Each structure stands twice: as structure tokens, then as C-alpha cells.
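K.L.:
Sequence and predicted structure, then a few things I'm wondering about:
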Amino acid sequence: MEVTEVSPKTGKRLFQYAMLYKKPILMAIALLVLAACTELAGPFIAKRMIDVHILGIEKKWHEVQGEQPYAVSYQGKWYKREDHFEPGEAKGAEVRVLQAGASYYWLEGSLAGEEGSRKVEGGQMTVTDPDTGSSSVYPVTQLTRSELFRFYEPEIPAIVRLGLLYLGLLLLVGAFTYGQQRLLQFSANRIVQQMRQDVFAHTQRLPVKYYDNLAAGQVVSRITNDTETIRELYVQVLAQFVNGIVYMVAVIGALFMLNTTLALIALPIVPILFLWVILYRKFAVGYNRIIRTKLSEINAMINESIQGMAIIQAFRRQKETMQEFDEMNDYHYKYQNKLLNLNSLTSHNLVNTIRNLIFALVVWLFWGDNLGAAVTVGLLYAFIDYMNRMFSPIVGIVNQLSTLETARVSAERVFRLMDEEGVEVAKGRIERYKGDVEFKDVSFAYKKDEYVLRKISFHASQGETVALVGHTGSGKSSILNLLFRFYDTNEGAILVDGKDVRDMPKQHLRQHMGIVLQDPFLFTGTIASNVSLDNPDISREKIVQALKDVGAYDMFMQLPNGIDEPVIEKGSTLSAGQRQLISFARALAYDPAILILDEATASIDTETEAVIQQALDVLKRGRTTFVIAHRLSTIRAADQILVLDRGEIVERGNHDELLEQRGKYYAMYQLQQGTILTA
């Protein structure tokens, strides 16, 4: 199973992709900062509303002459709170409005001690000092609800203004958050779109040999699943981390403005969170690597099972296939649960525990004013509100750590694919070459020192037909793989019109080559689109002519939609012969200088083969043709027949010459003739 370390360069490359759309991302971050700062103004507003406009009723009141702004009428006299006096304005006798329990009382005169417990009995208020234990008694009168409301009434406009200001801030926060999320979603979608384009384009540049050891489902998983996981990195993780950092900095700054002691109590949260992230990643990164790798293997297995469903059912392998899938699925489930347990231990439960411990510490420190600091109800409310606001994004950060690690592992897998050495697609076209082909002492091995071709030399002149015959594994298809430059030779050289193919861009070399494989591959579309492969240079007339040349046009015109009949994946609704005829017409439509037929007639019945043979006699003129065939009767007219055995050419010549040699070709031909006669 493929599990590798995440490269430190992964983060840098993700950042480089983000910089492709830096403007909307920076705008989103700016909106996020504005939203956070705007929202954090709320506790300041609440603190002022509580301390100044609600609890401020207990401030000192002074008698004034007659009715005026902020003045309150009580028992025929007017009183105004001390914080509403203008500088230098005359103040009358002092009075107080004091709360004891759930009731409020009127006190003529001043209060000796501001702090202490209050108790009212028989019109007397007893105020006990918590430090010395001494008590003072004051005559008081209980205020009715209407009288109490009069003392609050001057503050109502200010409370309403603060409430409207807070509502306006909330609307601004909503607008900023909407813009931030929209910009981040837009940027993330564009980044992933670009990344998928880059990955898929790179798959077109990778050599065929790369796919020999990598299942198609694994490639699909990297292009779809892994890039989708990366999208969450830019949408969720980026937003949560920026939001959390902004909130923590802003909250701690606000706490220092409110009260230095409270700020110092909250400050250790920052290093605790940093250690938290380090410890989490230590365990989570390994789990995520295994989960992503196993998911890729599951996708590959599903892809393979669907493609081979007919074989699985025909050989009754459903139970074994299901068992194999269950083992992989259980392994994936096991590590998903491990990651789930880790997330459960380190998510909001732990955050809430730390938060409650901090609240308990604050209550213990300030209970009874132990530190001698003036801590008002509004201040404590603002502190609790700020701590709740700070812990919310901290929970978000912790909960996104799993997504962060998953995205980093997915990005590493995507970038590892993109780092595979590929060949840039050459642009433009070259003139059609003649098709003169020469192999000069070519040796080739798919694996080191395991040669499948040894010292292969032959020359195919323009317009010649060269047939390659031999037992399975003799190297016939390898010769054509080298000619197409799916692989390059280990030793020797291959020349086309006297030029080494390694000196030609692969795309230019293949521009004038056509190939028909034993198992033709059809794409989703129509019969016509599969002939042209949607190449605008191949006209409708050219498509029709190619189908007529292979004798398939009349056959397909009998279908309901003619040559526009839909073709589903791999052409599963068509017969093997029909698929082969489409593949053959495709090669001819491109008018190749070199035509390669790799067991092209193996899946076609004898009658259809006869039609193709008649077309070939015309189409081979002026075109070099290579034919791999097991049925020797189909290559009797070849100009050259090369007999291969264990990667070497053991016989060469035309049909009659090889029969006269009475060697391997003669033996194979006699065997097939005998089989035919017996049948």
C-alpha cells in the first residue's frame, strides 16, 4: 500500500495555486477580518448598555432646579445623574437609588461605602463591609415600579440607539460574511478547476508505461476525489483558520482594553492551541494517509469489477470479489474510526473543558473582589461573551484539523502524479512522411535486463506490407509499441524516412500513423464521432467514405439513427465485429502513412474479414502496413513476413519463400491448415 511522507513543498504549491486567484482570496480575507472586528464590537456595546444605562441607576444623583434633559421628577423635586452633568454645572444635594434583592430603594444623602452586602428591614438598609465586617444603617424608601421606571426613562433613548447600532453591526457582519464565503467558494472552485485541468492534461503527457503499474481507478481518484478534498482546504480550512486567528488576536486585544488581569488569564490559550495542533497532527497525519490511499485502492477495485462484471458472473466469482472488497472496506472503516476517536477526544469537548476551567478561575479570583480591582457586571459579561466568541473559532480550527491533514495528503498524491516525468504535447503539424521504416539492431526490455526483443533488424519500404507472426510472447506487439514510441528502445535505432524517431516529437510521429487493435476502444458518443474522434479536420464526407471503404456503411445505416447511432461506454451495445469495423474506419479516416493492424481481424467473422481484405488491397497502396496476425491465411499477400521466436527474427521472406524453407512458419501454416481441414 502506498503511504509516503507529505512533502514540505506541498504547502508551497498549494499556496502557488491560491495565488492564481489572489485578488478574490485577499478580498475574502479582508471581508472576514471586517466581519470579525465588527462582530467583536458587540460585547463593548453590551458592556456600556449594562454598566452605564442599566446598572448606572446606582450612580450618584443630584438635585437640580426644574425640568431639564436627563432630569427625573420625584416627590416634587428634580434629580439628575452625575454623569449627565456638564463640566462646571452646579450640583445640588446628593441622593441615591440602591438595589437590595429584587427591589430598589430611595436614599436621601450619600452612601459611606460603595461595596458591601445590603439588607432592608423596616425601612432601614444595612450595608455590611465585606473586608472589615462593620455595618452602616440608612433610612430608605422603597420605589414603586412607576417611580423606578422614571429613573430609567432618560436612558431608554440611549439603550434604543445602542440596540439599533448592534442590529446594524449584525447586518454588516451578515453582509461581510456572505461576501467572504461567496468569494472563497468562487476562488476554491476556480483553483480546483485549474488543478483538475492541469492533472488531466498531465495524464495525456505521461508515457503509456506509467499506466502499466497504476490502476485506472487510482488515477480517477486523484483527479476527482483528491482535488475535491483540496477544495475544502480553500473553503473551510482557510476560512476557519483566518477567522480563528483574527478572533483570537482581536479578543485578546479587546480584553487588554477591558482589564489587563482578565487578558493575562486568557493569554495562555494561544500556546495551548499551538501545542494542541502539533499533538493532533502527530497522530492524525498517519491515519489520513492510510485512509486516502485505501480509498484510492477501493475506487480502483470498483472500477475493475464493473469493467469485468461479465467475467465475474460467468465464473461465479461474486463471493470472492465481495470478500476482497469487504476486507478493503473494513480496513478503511478501521482507520476512519481511529480518526473519529481522535477527533472526538480533541474537539469541542476538550475546548469546553478548558473554557469552563478559565471561567472557574475568574470566578475564584474575583469572588469578593480578591484582587482589589473594580470588576463590574458589565465587564464580567463582556469577558464571558468574548471568551465564548474566541472559543467558537477555536473549536472550528480544531474540527478542521482533520480536513487540513486530509487535504495535505490528497494534495501530495495529486502533486506526485503531476511530478511524474511527461512529454510536452508538440503543437502544429508536419508534412506527411512517406512511411519508409527501418529497425537497426533494436533490443528492448520492459523491465531491466529482461529483454523481449533482441537485435531486431528489418526494412519496410513505402507501400510495403510487413506481417509479424509468432507464438504468444514472441515480441510482435512490442515491435509496434516501439514504432509508436509508447516505449523507447534500450539499444539500436528505429528510422522513419531515415530519421531517428527519438529525434521526432511523439505527437508529430503519430500524426501520420493509424492503428487498429485486437480489442478496439470506443468512446461515448456516436458511430460518426468515434470514427473522427471529433477532429474538425475530418469532414462528414470523409467519415462516410472511410466506413464505405471498410464495407461497414450499409451495415450501420440499417440502425435507427444510421451512423449517428449513440455509442455508450466502450460500445457495449455493438457486436465485436461492428466495434472493430469502426476502429478500422477511424484509422483510415486519418489517412495514415503507416497503418498498423494488431490482430485486427481476430474478432471478425470470416465474411466480414473478406470484405475488409478487399478494402485493404486498395488502401495499402502508397501506405506502409504492419500486420500482426495469428491466422496466417490473412497475410499470404504480405510483401514481408517476419517470424519471431523469443524476441528474435528467426525467419523472413514472403509466404511462398517461407513455405519453401519448411521452418517454423511452414509448421504453423500446416498446423492451421490441418485444423481447418479437421473442422
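P.N.:
Alright, I've got the coordinates.

K.L.:
hey, let's count contacts and neighbours off CA atoms from now on
P.N.:
Fine.

K.L.:
Quick one: neighbours of the residue nearest to Asp488 when sequence neighbours are not counted, just the number.
P.N.:
Once flanking residues are discounted, Asp488 sits nearest to Leu482: 5.8 Å by Cα to Cα, 6 or more residues apart in numbering. Here the number of neighbours of Leu482 (other Cα atoms under 10 Å) works out to 18.

K.L.:
quick one: Leu482 and Thr489 touch, right?
P.N.:
Yes. Using Cα atoms under 8 Å, Leu482 is in contact with Thr489, at 6.7 Å.

K.L.:
And the strands in the stretch 551-679 of the chain?
P.N.:
In the stretch 551-679 of the chain, the strands defined using DSSP state E, counting those that start in this stretch lie at 566-567, 594-598, 624-628, 640-645, 648-653.

K.L.:
Please name every helix or strand in contact with the shortest one.
P.N.:
For strand 566-567, the elements it packs on are strand 525-526, judged by 3 or more Cα pairs under 8 Å, 6 or more residues apart in numbering; DSSP states H and E.

K.L.:
next helix or strand past the strand it packs on?
P.N.:
Remark: after strand 525-526, the chain's next helix or strand is helix 527-532, criterion DSSP states H and E.

K.L.:
try this one side by side with the last:
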Amino acid sequence: MASTTGNAFDTRLFKRLISFTKPYRGTFYFVALSAILTAVVAIGMPYLIKVAIDDHIIPREFQGFMTVIGLMVAVLIADVLLQLSFIYYANWLGQQVIRDLRLKLFDHMLGFKMKYFDKSAVGKLVTRAVSDIETIASIFSQGLFVIISDLLKMIVVLGFMAFNSWRLTLIALIVMPFILYATRVFQKAMKKAFEDVRNQVSNLNSFVQERVTGMKIVQIFNREKIEYQRFKEINDKHRNAWVKTVWYNSIFFPIAEMASSITIGLIVYIGVIMNIGAEVSMVEIGTIVMFIDLSQKLFRPLRQIADKFNTLQMGMVAANRVFTILDTDSQIEDQGEKIAADLKGEIEFKNVDFGYVEDELVLKNLSFKVNAGETVAIVGATGAGKSTIINLLSRFYEINGGDILIDSASAKAYQLHSLRSQIAVVLQDVFLFADTILNNITLQDETISKEDVIIAAKKIGVHDFISSLPNGYDYNVKERGVMLSSGQRQLIAFLRAYVSNPSILILDEATSSIDAHSEQLIQEATEIITKGRTSIIIAHRLATIKKADKIIVMDAGQIVEMGNHSELLEKENGYYRNLYEVQFAQQEVA
């Protein structure tokens, strides 16, 4: 599982993240080498300035001075090229890693049970897959390698300083313990602050996504002011989380700058004191100037390391969140070996128990059989468990007990992908992607041509409706199909199910908010696509119920009656008969 330790830096999490660089080892080592060479080059310019001052400017000896200047230019060019390579390939590596990580995360999420999505806010999942993973890229582009480079610079600079003057080096190190302690405290505080920031970003994304999606409800119930106030509160929390990080930065960096200035002052002061009254200078002027420059190169990386460690910490927090999802075991069991090809469509529920919440069963000891080619209508009050049967047959959820048989074999015996390829579902709440009608029908299945779609559309009577739209089958329905009416969206869903040529068809044929013409088209489409294949229909239309080979009447997760329309109407005080008189009789009169 992803780590949730409170350490300032989680080594185990870091190692796991670094494992994603294995396919790019060459680039990884090149970036590391660039970091090392950049550290070495860092001492080149201060040393050449020392040589220029002590060997040429002070003694006014200009022979060879241009050579020193030429070496300075060469060091400058080398530094620029190394920095260019370092920055480009560190960023390139980061983008490769997050591409692979995002693909792995999305592939993992595709296999989750519906139960996981029932409990997870869409906005938070979007944050994990997009902004959190983007934050991880900064570990490589602005965090890890920059920190390594800066640490190497400090080591090289410190060693070079000690080699030239151990006395001045000790002066430079006087304030080092204080800075290191401040940096450690700063790192721990920033980790907590960044965790708060990421939480508030997730809350903000989730709130905005839900309100934008449900804007119609917000406006219908006049909730604009209330939702605005709630958003203001969440936005304020997000701001306060960021302000806390700014506060820590505003404390740390002036302290680090002050320590650097004190060090420079001490170097100059002690360097001058060491030379006063001495017949031979103990420290050359060029060396003092070099130490001033080197002390800057010593403390600047230290300040930057703290800043870059912030970036690293934020990336690590994001990585922890992403790995938490990757470590989530919420996949439907897929250990079946049977290929579901050319199924007859015989379905049997045997003593099935199921609940969305533990210890709260929705279906209780449910048993029924659907023969191959039969059309079965399921009716009952809201909450009776009708839609649950659809979810279980497609294995969106795992049952608590019993078994579901398809062609006399357990549904678990089939490979999940092959089983679902033989089942087509038309839900009451039709979901369409922001794409063309054609792509919403084929779902990018290359085996289904446009000609196949047109032939199928003509068969079920929706070709004229699609052709009447601008650009016809290439008409973009926008997000969630908002450019179409609910009846038109359902017709597209019927066509989508029909072209997949399933062995088993499941329909939720609700007719709320659709016009009479669309309802007639849907009724005709239902008759065509159910012909010759096993069909289970959550029936809302009397015409469908009458034509069904079998009607299953449900109440509170159990079957209370079963039979055809005529048989069930004959039962005195029967559940179906009462339901018919209340809900369906007026349809017959109409």
C-alpha cells in the first residue's frame, strides 16, 4: 500500500516512484551525469577570477591574461550547454514517467467495480489522474535532479574551499548548522502544508465538477446563493492552505539570506584582519574574492534545496495519492477461462443474495430462470431490486451468495471481457460522450463500419431522425448528449446495443419526458432488437409487458409473482394486478 507515514521524506515511496524510470535508464544516467558535471564546472569561474586578480590584475602582469579570459568564456559555454541538457532531459524524463503512470492509473481504474465509483467523488478521481500526476512530473524536472545537482555543488565547493584555505572555510561553516536545522524544520512544516493544499485542491475540483454537472438542479431549486457561499468557504480553505506555505517560505528564505550575508561579511573581515600587520599576505585578495563567490555558491544551493524540496514534497504527496488508488484492490474477479462466444442466452439466478452495503441486502435468495430467446419483463415498485439484476448480470458487482448461470455455466467461469461483449445494456439514464453520433454508436469499434450502422438504423427506424440532424451521423452531441432530447438519446442507445449484436439484451425502457413520436419509435425499436435473442426488460410500458413471454414481479428484493400478463391479472388481490390497476390501466385507456 502507498505510504502514509509522517516522515519528512518517504524513502520507500520514492524508490517505488523511481522504478518507473527503468525504461529510460539511459536518459536517467545522462541527467545524473549532467548534474555531476554542472557541479564540477561551478568552481571553474571563481577560480579563474582568483587567478585573474592575483596573477594578472594586482601585479599588473597581463601576459596570459587573455588566456584566462578565454578559459572563462569556455567555462561559461560549458555551463550553459550542461544546464541546457540537464533541464531539457530532466523535464523529458518527468513527462515520460507521468505518461506511463497515468496510463497505468487509468487502466487500473477501468477495471474497478462499480461499488468503488459509487463511493468515490468524480472530481477527486479527476484530480488524481490529471493534476496530481502532473505534479509528480515536477519531482524530476524541478525536484530530484536539481537537489542532487545542488548537493554535489555544495560538496565540490566545500572541498575546493578547504583545499585553498581551511581558516576561511571554517568561517563559512560557522552558520551552516543553524541553516541545516532551519531547513529540516522547514521541510517538515512544508510537507504538512502541502498535504493540506492537495486535500483542498481535491475538494475544490470535486465541488466544481458536481455543481457544473448538476447546474440545472441548482437553478431549478434557486440554490445559486447557497452554492456560492459554500464555494466561497471551500475556496477560502484552499487559499488559506496556500497562504500557510507562503508564510513558511517568507520566514525561511530571509533567514537563509541573512546567514549568507553574515558569512560573506565574516570572510571579508577575517581575511582583512589576517593580512593587517603581516609582512606576507596570509590570504591573497583574489582568494578572498573567490571565497565570497564560493560562499554564495555554497549557500544559494542550500536555499534552493529547501525550495526544491518543497517541490519534491508536493510531488511525493501527489505520488502517495496516486499510488493509493493503484494499490486499491477493487477489481472484479476475472479468473474465468471460458470464452463467451455464440451464447444461447439461457440465464438462471440461483439463490442470489446481494447488497450494495454490507449487511443490507437488496436481493434476498433470488431465483428465476430465463430460457434462451425469451423476453422477460421485470416490474415492481422503485427500490424493488430491478436495476440491481441488470448490474449483477453484467458483473458490475460481486454477489454475496448464490450463483448466476449463463448457458448452464457460472458467470464467473467466463472471461469477463468476453462475457460483457455478449451482453448489451440500454440504461434509463443514457450516457453519451462529447463526440459524433457515429462514434457514440460504435464506441470506436473498428469492426463496426458506418454502413453497418446505417443498415441497423434503418431496421429499427431511427435513420431518418439521425439524417435530419446537421451533419447526420457526424453530428457532435456535446457533453453527455445535451444537444439531443432524452428520447433521441435513448434511440441512440438502442442503436448502440443493436449494432453490437449481443446474445443477451438488457433494457431499462423508461419513457419519462419523451414525446409520443419518440415513444413510438422506441417501442418499434424494442420489438426489433429483442426479436430472436434473450431479453430482460425493466418494463415501464404496458405494450412491452403484454408482449413479454414472462413477467417477474418484484418487491423488496424478492420475487412475489411470476407469469404472463393474462395469468397474473387473474390473481385476486395479486401484486401485479394491483400494480396494473394503479400504474398501467390508464396507459391501456389512452
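P.N.:
Received it, and whenever you're ready, just let me know what you need. No experiment lies behind these values; they were computed from the predicted model shown.

K.L.:
Send over the TM-score of the superposed chains.
P.N.:
TM-score for the superposed chains, counting by TM-score structural alignment, normalised by the length of the second structure: 0.93, backed by 579 aligned residues with a Cα RMSD of 2.2 Å.

K.L.:
Aligned counterpart of the residue nearest to Asp488 of the first structure in the second structure, please.
P.N.:
Taking TM-score structural alignment, the alignment pairs Leu482 of the first structure with Leu392 from the second structure.

K.L.:
how many neighbours does the closest residue in space to Met557 of the first structure that isn't next to it in sequence have?
P.N.:
Nearest residue to Met557 of the first structure in three dimensions, chain neighbours excluded: Ile563, at 6.1 Å (Cα to Cα, 6+ apart). As a burial measure, Ile563 of the first structure scores 23 neighbours (other Cα under 10 Å).

K.L.:
Ile563 of the first structure -> the second structure?
P.N.:
Counting by TM-score structural alignment, Ile563 of the first structure lines up with Tyr473 in the second structure.

K.L.:
And Tyr669 of the first structure, by the same measure?
P.N.:
Counting by TM-score structural alignment, Tyr669 of the first structure lines up with Tyr580 in the second structure.

K.L.:
With Asp549 of the first structure instead?
P.N.:
Looks like Asp549 of the first structure aligns to Lys459 there (TM-score structural alignment).

K.L.:
so who does Tyr152 of the first structure touch?
P.N.:
Listed by Cα atoms under 8 Å, 6 or more residues apart in numbering, the contact set of Tyr152 of the first structure reads 53-54, 57.

K.L.:
circling back: wouldn't the match of Leu482 of the first structure be in contact with Gly401 here?
P.N.:
No. If you go by Cα under 8 Å, Leu392 of the second structure and Gly401 don't touch, sitting 11.8 Å apart.

K.L.:
and the helix or strand hosting Phe383 of the first structure, how far from the second structure on average?
P.N.:
Using DSSP H and E, Phe383 of the first structure maps to helix 377-418. Superposed on the second structure, helix 377-418 of the first structure shows a mean distance to its aligned partners of 1.1 Å (mean Cα distance after the TM-score superposition for the first structure).

K.L.:
So which bit of the second structure is that helix matched to?
P.N.:
Using TM-score structural alignment, helix 377-418 of the first structure pairs with 285-326 in the second structure.

K.L.:
same check, this time on stretch 74-91 of the first structure
P.N.:
Using TM-score structural alignment, stretch 74-91 of the first structure corresponds to no residues of the second structure.

K.L.:
swap in stretch 304-314 of the first structure?
P.N.:
Against the second structure, stretch 304-314 of the first structure falls on residues 210-220 (TM-score structural alignment).

K.L.:
Residues contacting the helix or strand containing the match of Leu482 of the first structure, please?
P.N.:
Using DSSP H and E, Leu392 of the second structure sits in helix 386-393. Residues outside helix 386-393 of the second structure that contact it (Cα under 8 Å, 6+ apart): 362-363, 378-380, 397-399, 404, 506, 508, 538, 554.

K.L.:
Buried among these? Make that a PyMOL selection.
P.N.:
Here is the PyMOL command that selects the buried residues among the contacts of helix 386-393 of the second structure (16 or more other Cα atoms under 10 Å):
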select buried, resi 362+363+378+379+380+397+398+399+404+506+508+538+554
